[in-house]
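Student: coordinates only, sequence not included:
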């Protein structure tokens, strides 16, 4: 089997973002949450390309507050676990190397930070409050 390449730039980001959110849209746990909020996926995907390009390669262009977008959603720890699982699977299916590992670490750090902030907002609970 051929060795997978590492994440090297915007084309690779577009590949994993598209594949990842394709999985998210079809997922039985988190798909409905995303699909109820995102009616047109094109702008969301474009924003995610910019976000990951900024996070991984320091390329300016992302504007936004990701936590503010997630805070009102009916999400809990199990949703973050599924998100991470799908994200890791997408990266592992397509890439290997230092940047691939770094990308997964950064995604997990963000998920843990979001979950921690949500718990604090909800009085220390990870339960869904709707």
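Tutor: Cool, the structure landed. Every value quoted in this text rests on a predicted model; they were computed, and no experiment measured them.

Student: From now on I want contacts and neighbour counts done on CA atoms only, so please keep to that.
Tutor: Will do.

Student: and residue 75, how many neighbours?
Tutor: 19 (other CA atoms under 10 Å).

Student: So it, which state does it fall into?
Tutor: coil (DSSP: H, G, I helix; E, B strand; the rest coil).

Student: Contact partners for the nearest residue to residue 19 once chain neighbours are set aside?
Tutor: Once flanking residues are discounted, residue 19 sits nearest to residue 90: 6.7 Å by CA to CA, 6 or more residues apart in numbering. When contacts are counted by CA atoms under 8 Å, 6 or more residues apart in numbering, residue 90 touches 16, 19-20.

Student: go with 10 Å
Tutor: Neighbour list for residue 90: 15-21, 23, 84, 104 [criterion: CA atoms under 10 Å, 6 or more residues apart in numbering].

Student: and if you look at residue 44?
Tutor: 21, 38, 50.

Student: any idea how far it is from residue 118?
Tutor: Applying CA to CA, to the nearest Å, the value for residue 44 to residue 118 is 22 Å.

Student: Could you pull out the strands in the chain for me?
Tutor: For the chain, no strands are identified by DSSP state E.

Student: Output the longest helix belonging to this protein.
Tutor: Assignment by DSSP state H gives helix 98-121 as the longest helix of the chain.

Student: got a list of contacts for that helix?
Tutor: By CA under 10 Å, 6+ apart, the surrounding residues in contact with helix 98-121 are 5-8, 52, 55-57, 66-68, 70-73, 75-77, 79-81, 83-85, 87-92, 94-95, 122, 124-129.

Student: then this one, side by side with the first:
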């Protein structure tokens, strides 16, 4: 079954971050940044992915800015994509599921490129 509604997005986000929390590479980065209640973060991500996948208003923000101070590199992004793709494939199949994976891949590449440029040029992130 494909990703059809906000409930499916909720299932996707919850399961993905359940996996992230216990991952040996990603878990410590996320647990350092979110040591307590994950629910506000998960609510934001549900809105983000619903907006991305359904084109509906809901998320407002700059997701890249949240990543600029994190100690992450290509290995982290590769693992993030691997976990994301596996989560999607375990839960869904269909056009929107494939679109979610495509968009996640594009975001990963964009974030990596922007972070690399910032770090190599010792630039501060723009708001």
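Tutor: Looks like it came in fine. Computed from a prediction, not measured in an experiment: that's the story for all the values here.

Student: Could I get the full set of helices for structure 1?
Tutor: Going by DSSP H, structure 1 shows helices at 10-26, 31-37, 41-57, 66-70, 77-94, 98-121.

Student: What range does the third one cover in structure 2?
Tutor: So that's helix 41-57 of structure 1. The alignment of helix 41-57 of structure 1 onto structure 2 (TM-score structural alignment) spans residues 38-54.

Student: Relative to residue 48 of structure 1, how far out is residue 68 of structure 1?
Tutor: From residue 68 of structure 1 to residue 48 of structure 1 the distance is 15 Å (CA to CA).

Student: who has more neighbours, these two?
Tutor: More neighbours surround residue 48 than the other of residue 68 of structure 1 and residue 48, with 19 against 10 (other CA under 10 Å).

Student: Skipping adjacent residues, who's closest to the more buried one in space?
Tutor: residue 17 (7.0 Å).

Student: Quick one: map the one you found onto structure 2.
Tutor: In structure 2, the residue paired with residue 17 of structure 1 is residue 13, using TM-score structural alignment.

Student: before we move on, what about residue 28 of structure 1?
Tutor: By TM-score structural alignment, residue 28 of structure 1 lines up with residue 24.

Student: What residues does its match make contact with?
Tutor: Residue 24 of structure 2 neighbours (CA under 10 Å, 6+ apart): residue 79.

Student: what sits against residue 61 of structure 2?
Tutor: 44, 48.

Student: And for residue 49 of structure 2?
Tutor: Counting by CA under 10 Å, 6+ apart, residue 49 of structure 2 has contacts 6, 9-10, 12-13, 55-56, 58-59, 100, 103-104.

Student: For it, give its distance to residue 27 of structure 2.
Tutor: 20 Å.

Student: just the buried members of the contacts of residue 90 of structure 1?
Tutor: By neighbour count, with 16 or more other CA atoms under 10 Å, the contacts of residue 90 of structure 1 hold 16-21, 23, 84, 104 as buried.

Student: What residue in structure 1 is paired with residue 83 of structure 2?
Tutor: By TM-score structural alignment, residue 83 of structure 2 lines up with residue 86.

Student: Its match is in contact with residue 27, isn't it?
Tutor: Yes: between residue 86 of structure 1 and residue 27 there is a contact under CA atoms under 10 Å: 9.0 Å.

Student: where do the contact lists of the two overlap?
Tutor: By CA under 10 Å, 6+ apart, residue 86 of structure 1 and residue 27 have these common neighbours: residue 21.

Student: Against residue 79 of structure 2, how distant is the alignment partner in structure 2 of residue 119 of structure 1?
Tutor: Mapped onto structure 2 by TM-score structural alignment, residue 119 of structure 1 lines up with residue 116. Distance check for residue 116 of structure 2 against residue 79 of structure 2: by CA to CA, it reads 17 Å.

Student: Much appreciated, bye for now.
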